[in-house]
Structure formats: C-alpha cells, structure tokens
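S.K.: The following comprises the amino acid sequence and a computationally predicted model.
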Amino acid sequence: MTAGGRYRLFPAEQRLRELAADLHDEVATAPIISPHGHVDPRLLADDVPFSDPADLLITHDHYVTRLLHAAGVSLPELGLDAAHPVDPRQPWRILAAHWHRFAGTASGFWIADELASLFGVTDELGPENADAVYDRVAAALRTDGLRPRALFERFRIELLATTDDPLDDLSVHQRLADDPAFRGRVVPTFRPDAYLDPEASGFSDRVHRLLGATGRPATFDGYLGAIEDRRSHFIAHGAVSADHGVLEPLTLDLDPGAAQRLFADALEGRMDAADARVFRGHMLFQMARMSTQDGLVMTVHPGVRRNHHRPTLDRFGPDTGHDIPVRTEYTENLRPLLEAFGTVPGFHLVLFAVDETVFSREIAPLAGFYPSVYIGAPWWFLDAPDAMRRWRAAVTETAGFYRSSGFIDDTRAFLSIPARHDTSRRVDAGVLARLVDEGRVSMPTARRIMRDLVETIPREVFKL
C-alpha cells in the first residue's frame, strides 16, 4: 500500500529522486515537534488501548467520513450516531468497499502508511480482505506495543501540543507532567474562540463562567482581565501558544467606551451581526496585545465556514466533515494589528490559510517585512503533497524558508502524526532537490535547510 518505498513522493526524474532521498535521510529519524494539534491529552494520561480499528481510523476522522458521505454512505452507517451504535466491522467493510475512492487523496496515503508501518498490512484494502485486515489490526491493538504511550515513544514525538478550552483546569496535563513513567512533553494551547464571539452558542453563559472562575467584574476591563488570568494559568502549565480559529481575520482597535458598550450588549444578547463582527475584530486585536505582553505565540486559522450543513450539525454535532473553506483577506484586515504590534520585539504571529490565493499575494509579503509574522504550514484541506509543493512555490521566492513555521499536523488522528510529518519532510526534500539541481541552492545549504525545517525553525517560531 505504500507504493514507491524509499522514493515515495519524490520527483519522478531519477537524478532528482536520488538528491531528494539523500536530503530526506538528513531528517528521516529526527524527532517530531508538533506545536499545534487536537489529540486529547487523556489518550496519553490514561494509556488505555484503542478500542477497535474503525473507531481508530474511520469514525473520528472527518477526512475519511466526509468522502464516504459524498459517495452516498450515511453517517449512521459509519458509527457517528451515538444513539444507534453499529458493529465496528460495518464501517470498516464500507471503507474497504470504497477504498479506490481514496486513491490520490492525502487521507488515503496516511491510512496506507499507518496500515503498513504499524500493522504490516501492505496489500490493497478491499472487500475480499476487509475482515482479515480488521482482525489483524484489532489483534495488534491489544498488544502493549500499540498502546498510546508506547506509540508516542515509537513515533519519536519530542513535543505534542493539544488544544484546550480556557476554563480547562489542565489537570490532565498536570498528571502527565507529574508522572515519572511518562517521559514526553505535552503542552496545552489556549483556544478562546467561543469566549470571543458573541454569535457563538452560549456566549453569555460562557463569559459569566469565565468571570466567576476568575473573580472578575462583568465589565469589559474585567473580561479582559479574566482572559489574561486564564492565559497565565495556561503558561504555568507549559503553554507556548494561543490559537484563534476565525471566519475572517478582521482586527479593529476600539476606544474603551465603545468596547464596553459592545460587551454589555453581547452579554445581554442584544447584539446584531454587524456589531458582533466589530466585537470579534476588536478581540482579535486584544489577543495580539496580550501576546506581546505574556509571550504566547499567536496563531490564526481563518477562512472556514464551520458546520455548513445545518441538518448534519443538529443531528451529529460539529467536526463531522462539512466545514468548507471561504475566501480570506489578510492585508487590510490585519493592518490595525500590525501597525500596533507588528514590530514589537518577541511577538510571534503565525498566519495560516486554506485559501491558496493569499500565500503569494499576502502572507509571504507580510512575512517578508514584519519580523513578527511567520507563514503557517499548509493546513487542513491543503496538508497534502501537491498542495504543499504549491505552497512552497508560492511563498519561498518572496520570503525564503526561514519565515515559515515548520510543519503543523493539526490532527486529532494520533496514529497519522508520523505519516503527516514524513509527508512534509519528503515534499521539502523534493523541493530542495530541484533547487540544488537547478544550481539555485548548494547541497550543503540544502542539507542545513532540511534540518532546520524540522528542528530549528519550529523551536524558534514557537519559542520552545
């Protein structure tokens, strides 16, 4: 299933393949630094064996379920309806029957890599071997070597960042930090979106809980102080970044009176859509201000219309495969933030996008001037080999390699982390091989860049 072996994902030309393989050897066994992802820390704290192959590789992976749904498979058939559980063999057999549909997709490559590298399954998945492969994977999952902590070490993960609610007490992270049997580093990430958006469901109740937890008054200043208190709590537990998932990266600097009026309206639920947009823009500005003061790296993940299909959201909840990208604009939206904070020493702002048009037009030029701005790695719909190559081509000639963030896997699928990072390493090796072959970069410099992309750059960008 991992066709190509040593040369997979490298250029077709033999001389470039050999150069790429040589460069990939520089980092093939380098530790994984994962400074942004969504793995539940309880997975490692509890170290409970994975339940079954379908739960592990299908049911919770919206990359997989969305494509099967598009092929006519209902989400309940895939086990997404908790009220009506299914035999886990059912979604596995469905995946096997539709395996040909994943040819050429990133998710197909990752699953094939996982099956081969972790379970020794190298035959093409299909209806005729679905049960045999299921049994092989299920048996392996019952062994100690396939428990979460054993895999953490096997994957050579040096750092894993989770994504956490501001009111999380982070006791799970503390358990891991205090456990002498666990030698890894797992850090929380401050994710305040639901506390900054007046149109988010339950916003007022959530903010009142935040104020109550911190003993702050129900004023705008009290609200800002409460957020700052929780950021401090996260920093005390090892957090290195604050992540912001927004529809548009609008930033606005309001005067205190206007901010207070909007905050009061938001708590009372009497804010219209236009004012909610202004409030969100001011709060993204405030998040940057806080990052200049407490040092948390600010990452921005914009441009996705969450839960595009309301009936699916109502029945199955969020993160079920129907989040769809929209156009993104950074240059004008970020100008207030960057005029205020873009040259503040120590401020790090990592900009991501799923709108490929902004890479060369906006993000690379911004990163080519502002010392605070870094180019986020291809994300979500773009964390795939061809999109990664397009991204490198779009940003490198303007900003070089050293204004990028290093690879971000952004995944809930724990077993896919090594495959995703190796994909990035292979793509970068191919890009650098071409530059060497064209005489644009020397081989010693290319070797250094390969190592820095995997090790030095993510450490510097995320202040590790």
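M.R.: Okay, I see it.

S.K.: CA only for contacts and neighbour counts going forward, please
M.R.: Fine.

S.K.: Was I right to think Asp336 contacts Thr251?
M.R.: Rather than Asp, residue 336 is Pro. Yes. In this structure, Pro336 is within contact of Thr251 by CA atoms under 8 Å, at 6.1 Å.

S.K.: overlap in contacts of those two?
M.R.: Listed contacts common to Pro336 and Thr251 are Phe285; contacts here mean CA atoms under 8 Å, 6 or more residues apart in numbering.

S.K.: These two: which has the busier surroundings?
M.R.: Thr251 (26 against 18; other CA atoms under 10 Å).

S.K.: Would you agree the more buried one falls within a helix?
M.R.: No. If the criterion is DSSP: H, G, I helix; E, B strand; the rest coil, then Thr251 is coil and not within a helix.

S.K.: Now the closest residue in space to it that isn't next to it in sequence: which helix or strand?
M.R.: In space, not counting the residues next to it along the chain, Thr251 is nearest to Gly281; the distance is 4.1 Å by CA to CA, 6 or more residues apart in numbering. For Gly281, the host element (DSSP states H and E) is helix 273-294.

S.K.: what's around the closest residue in space to Arg42 that isn't next to it in sequence, how many residues?
M.R.: Nearest residue to Arg42 in three dimensions, chain neighbours excluded: Val172, at 6.3 Å (CA to CA, 6+ apart). Look at Val172: counted by other CA under 10 Å, it has 19 neighbours.

S.K.: contact partners of whichever strand or helix holds Val172?
M.R.: Using DSSP H and E, Val172 falls within helix 171-178. By CA under 8 Å, 6+ apart, the surrounding residues in contact with helix 171-178 are Pro41, Arg42, Leu44, Ala45, Phe182, Arg185, Val186, Val187, Pro188, His237.

S.K.: Comparison target, given below:
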Amino acid sequence: MTAASQDYLPDDRYFGPDARQKDIALGLYTQVRDLPLICPHGHVEPRLFSDPDASFGSPSEFFIIPDHYVFRMLYSRGVSLEALGVPRIDGGPTEQDHRKIWQIFAEHFYLFRGTPTSQWLKQEFHDLFGINEPLTGDNAQAIYDQIDARLKSPEFSPRPLFEQFNIEILCTTDAATDTLEHHRALRDSGWRGDIRPTFRPDAVVNLGSPGWRAQIDLLSNVSSIAVTDYAHFIQALEQRRAFFKDMGAQATDHAAQTAQTARLSDREADAIFQRALRGEDTDEDAARFTAHMLMEMARMSAEDGLVMQIHIGSLRDHNRDVAARFGRDKGADIPLHTTFTRELQPLLNTYGTDPRFRLVIFTLDESTYSRELAPLAGHYPALRIGPPWWFFDSLNGMEYYFERIVETAGLYNTAGFNDDTRAFPSIPARHDLWRRASVNWIAGLVARGIVTRADAEAMAHATAYGLAKATYRFANSE
C-alpha cells in the first residue's frame, strides 16, 4: 500500500489504540482477511447476474440513486431526493444529469465523517477504482471520470466482480410470489457462482402490506392453488416453499414490528382471512394474524428444514410525504422499542428444542441484547442471534453487540455476519469492517487473559466464516 493509500485507508483501521491489543488484532486479521465471503442474507437483485452482459450504469447510479444509506443523510441536511435523481412514483421531474447528482454528493461527502457509510465508500473507492484521496467538490468531476471509465470496462460487470470478491455463497431475498426466473436463468447458464433465493412471504402474510389482496391473487396464480380461504392459503405457501427449496433456498425471512407469536385455531385464522379478503379486517386482525403466521412459518421450517429469520422492530416509512412521492424504503424507516421474552415464548416453547428447527433473530433495539436475546439464545437450542443490523451495522454497533451478548449466550450461539445490502459492490467492505471489529474484540480478550491465542484464532475464523456457514446449514459447514 502506498503512503497516500495508507493515509487514506490505514492498515490498522478499526483496531483499538492499545499497542498490544492492536498487534494481536493484526495477527488475527491476517489469518481471516482472505477467507471466502458467506453472504446468507441480503437484497442484491439476482437479475444482475442472470444477464452476463449486465452493467452498473453511471457513478451516480452505482453509488447514490439506489442507496438509501447515502441519500437519507443528504436529505437530512436539506437536499431533496429529486435533486439526487431518486425516481418519483408519479413520474414527476427529478434530476437526470448524473454529473450534477455526483457533484452534490461530493460537496456533501463530509457529512458522512465517522459513519460506517463513509468507511464502506472509501474502501470501495480505493479497492475498486484506485482512489486514494477524499472526495470533495473540487475533485468531484475528475473522480467521476475515473469511476466512469472503470465502470465501462469489460471486466467491471457483476459476474467477474462476484469472483473477484471471493464470494462463496450469496443469498438474495425474494417474494413468495416470485417466479425465480433470474435464478433459473443462472442455473441454466452454467456459470459457477453460487447464488440462492430466500423465501420472504411478508407481502402475503402481513395483512397490512400494500396491495395485499392483489398479492393473494398473484399467489394463486404462481402456486396454481385457488387461495379462497385460509386452508388453501397455507397449501399455497407450502407449495411455494417447496419450490424455493428446490431452487436452492436455505432460509426464509420475515419482517414484523413486534416479535409477538401466538397460535390461533384454524377457525379463528380463517375468519380473519375471510375478513381480509373482503377488505374488512382491522389492525387487531392484522397483528393477531401475523403473530399466528410466525408460528406457522416456524412449523413449516421444522418440517422442511429452511432456516427461519425474523427481523423485528422497524417502523417503516415514517415520513409519509416521502413514501407518497417516492415509495417504500427511502430512508425513513425508524427503530422501535421491542421486547422478546414473553412474545417469543409460544414459538420457542413449541419449536425451540426441535433439532430440525433453526431461528435467527435480528433486532433494531440494542437494549434487548443482554436483557432478553442473550439469555434466550443461551438456553433454546434452535435460537441464534443475528449480527448487528441496519443502523447498528457499524464499528460501535458491533462492539456493543459482542460485549452485551457473548458472556451470556456464548459466541457459538450467534449467527456470524451477513451484509444485508442492496449495494453489491459494498459487500467486501462490509465484511471487512466486521472482520476487523471482530478480531479487535477478540484481541482484547487475549490481552486481558480471558482466552488463549489458540482460542482467539478459532474464534476469529468462526466470526469471519464458520458461524454463518453453520447457522444456515450450508454443505460442509460443521
């Protein structure tokens, strides 16, 4: 690494200032730095890889327009989403000059100082584009040209980058009604990249989801089962899960505001389902049905072996004006206070000791780490705690996670890392931050005489690679 690179992106970044701990961390890091990437949960579009000639577009399309981590920060400082080229639902005017969008981004790049977004972007700039200086308004256009030239080069396309990134497995997140045509095209192409779907039924399971009734019609079409009542609804979901599993899926994914689980009778569930079909369901109906369906999804996972993931605690689309003009997932999702002990008791009492069942819990409420999640994972064999998620996918978030969970749950009841991103080029940088944060924490245990160096090496390998592979039951993971 050159002197300019070292100043821009130091070799010892993220490691604590204590000299002994830093030396141990660097030694551990060199052992795990080049391990393959296991990416068991994320939101990269499979169509990127199904077309061997796919490209990423302009630098603004690559870094800014699709990334709510980027544009939410600028929006918070008064930059309109229209000025950043984010498409409007009504097709209204937004900035089309991608150089202007990039200039705005560069002039506001200082806003990201100290954030994980800054670290991810700096590493992407350096590793993918050879940039060794901070982005500013003054050098914006020169850097735009440098990135644009690289984006247009033949080797800079999704499939070659997948191989360059040393990704062993990449899982996408796909609606229950998805035909998985891109996954099928990938399977038929002969390309060796391992990309697998993940079954996400939120749009048909959560009655309050936008367009729920239309999604039920689509579920009927893709499953060839007329979903006219609750019993046929369950049959259709089971059919779709079997299809996803046949296409290589290892897991399901579920989002809910709360972790509430409860079993309804078939009669109660069908009554709610019928009211929803008529458009007469209430908020209470929706909450009870989601709680019941989490139980049903756990039952199905115990039967078909798909790992069940639950992401809890986000109030989606808090800014109603942004949601109305630009749609969902535009940087206005805000964490909620969440609890788990009572809420998960029905599910864990039914399936928590079933050896066929595996549950990974993610939360946006850090206060639950030591109070609830660590004790639960430290008892129920089926439960694993997912890595710091979303707002806490950061150095501080990771340090807090390790400090609050491991003493009670143990490291091996955690799920390793997943990048959970739509931004495919950021995946290596996200994993690198996790690997550095992990070994820095482990090095602190060595420095204080809590674990031996041999223990530390095993723990570092587990956090970087082994835990994720074992949690999601990928082949040869044990």
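M.R.: Perfect, I can see it now. Because the structure is a prediction, the values reported are computed rather than measured.

S.K.: Quick TM-score on the pair, please.
M.R.: Once superposed, the chains reach a TM-score of 0.98 (TM-score structural alignment, normalised by the length of the first structure), with 463 aligned residues with a CA RMSD of 1.2 Å.

S.K.: By neighbours, which of the contacts of helix 171-178 of the first structure wins?
M.R.: Going by other CA under 10 Å, Pro188 tops the contacts of helix 171-178 of the first structure with 29 neighbours.

S.K.: Could you check how far that one is from Phe401 of the first structure?
M.R.: Plainly put, Pro188 of the first structure is 27 Å away from Phe401 of the first structure if you go by CA to CA, to the nearest Å.

S.K.: if we can go back for a sec, what residue in the second structure is paired with the residue nearest to Arg42 of the first structure?
M.R.: Aligned counterpart of Val172 of the first structure in the second structure: His182 (TM-score structural alignment).

S.K.: For its match, give its distance to Ile38 of the second structure.
M.R.: As for His182 of the second structure, its distance to Ile38 of the second structure is 21 Å (criterion: CA to CA).

S.K.: average gap between stretch 213-221 of the second structure and the first structure?
M.R.: By mean CA distance after the TM-score superposition for the first structure, the fitted stretch 213-221 of the second structure averages 2.3 Å away from its aligned residues in the first structure.

S.K.: distance between that stretch and the chain's centre?
M.R.: Stretch 213-221 of the second structure has its C-alpha centroid displaced from the chain centroid by 26 Å (CA atoms, centre = their mean, to the nearest Å).

S.K.: ok, and what's touching it?
M.R.: Residues outside stretch 213-221 of the second structure that contact it (CA under 8 Å, 6+ apart): Ala176, Thr177, Ala203, Val204, Ile225, Ala226, Val227, Ala236, Ala276, Leu277.

S.K.: List just the nearest of the contacts of helix 171-178 of the first structure to Ala274 of the first structure.
M.R.: Nearest to Ala274 of the first structure, judged by CA to CA, of those is Pro188 at 32.8 Å.

S.K.: thought that closest one was touching Thr163?
M.R.: Yes. Contact criterion CA under 8 Å: Pro188 of the first structure and Thr163 qualify, at 6.0 Å.

S.K.: which residue lines up with Leu453 of the first structure in the second structure?
M.R.: Looks like Leu453 of the first structure aligns to Thr463 there (TM-score structural alignment).

S.K.: Let me see the contact set for its match.
M.R.: Contacts for Thr463 of the second structure (CA under 8 Å, 6+ apart) come out as Gly416, Phe417, Arg435, Ser438.

S.K.: in which helix or strand would I find the residue most central in space within the second structure?
M.R.: Nearest residue to the geometric centre of the second structure (CA atoms, centre = their mean): Asp420, 1.6 Å. Using DSSP H and E, Asp420 of the second structure sits within no helix or strand.

S.K.: Grab the nearest non-local neighbour of it.
M.R.: Computed as CA to CA, 6+ apart, the closest residue to Asp420 of the second structure that is not its neighbour in sequence is Gly42, at 3.8 Å.

S.K.: so which helix or strand takes in the one you found?
M.R.: Assigned by DSSP H and E, Gly42 of the second structure belongs to no helix or strand.

S.K.: circling back to that earlier point, would the match of Leu453 of the first structure count as being in a helix?
M.R.: Yes. Applying three-state DSSP, one finds Thr463 of the second structure inside a helix.

S.K.: how far away is it from Asp97 of the second structure?
M.R.: To Asp97 of the second structure, Thr463 of the second structure is 43 Å away according to CA to CA.

S.K.: now Pro59 of the second structure
M.R.: Distance of Pro59 of the second structure to Asp97 of the second structure, given as CA to CA: 11 Å.

S.K.: More neighbours: which of those two?
M.R.: For Pro59 of the second structure versus Asp97, neighbours defined as other CA under 10 Å are more numerous around Pro59 (22 against 12).

S.K.: what's near enough to touch the more buried one?
M.R.: Pro59 of the second structure sits next to His98, Trp102, Tyr144, Ile147, Asp148, Leu151 when contact means CA under 8 Å, 6+ apart.

S.K.: Next: Ala456 of the second structure.
M.R.: Listed by CA under 8 Å, 6+ apart, the contact partners of Ala456 of the second structure are Leu28, Ile442, Ala443, Val446.

S.K.: Dump the residues you listed into TSV; add neighbour count as well.
M.R.: Output for the contacts of Ala456 of the second structure, formatted as TSV (neighbours: other CA atoms under 10 Å):
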residue	neighbour count
Leu28	25
Ile442	26
Ala443	31
Val446	20
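
S.K.: now, which of these lie within helices?
M.R.: The helices, defined by DSSP state H, take in Leu28, Ile442, Ala443, Val446 from the contacts of Ala456 of the second structure.

S.K.: Of all pairs in the residues you listed, which one is the farthest apart?
M.R.: Pairwise distances across these peak at 11.0 Å for Leu28 and Val446 (criterion: CA to CA).

S.K.: Ala70 of the first structure maps to what in the second structure?
M.R.: Under the alignment defined by TM-score structural alignment, Ala70 of the first structure is paired with Ser76 of the second structure.

S.K.: same question, Glu329 of the first structure
M.R.: In the second structure, the residue paired with Glu329 of the first structure is Thr339, using TM-score structural alignment.

S.K.: Now for that match: which residues touch it?
M.R.: If a contact means CA under 8 Å, 6+ apart, then Thr339 of the second structure has Thr258, Ala259, Thr368, Glu372 as its contacts.

S.K.: what's the helix or strand for Asn333 of the first structure?
M.R.: In this assignment (DSSP H and E), Asn333 of the first structure forms part of neither any helix nor any strand.

S.K.: That one: what's it in contact with?
M.R.: Applying CA under 8 Å, 6+ apart, the residues near Asn333 of the first structure are Pro249, Leu250, Thr251.

S.K.: Tell me how far Ile58 of the first structure lies from Thr162 of the first structure.
M.R.: If you measure Ile58 of the first structure against Thr162 of the first structure using CA to CA, the figure is 21 Å.

S.K.: same check, this time on Thr219 of the first structure
M.R.: 30 Å.

S.K.: Appreciated, that's everything.
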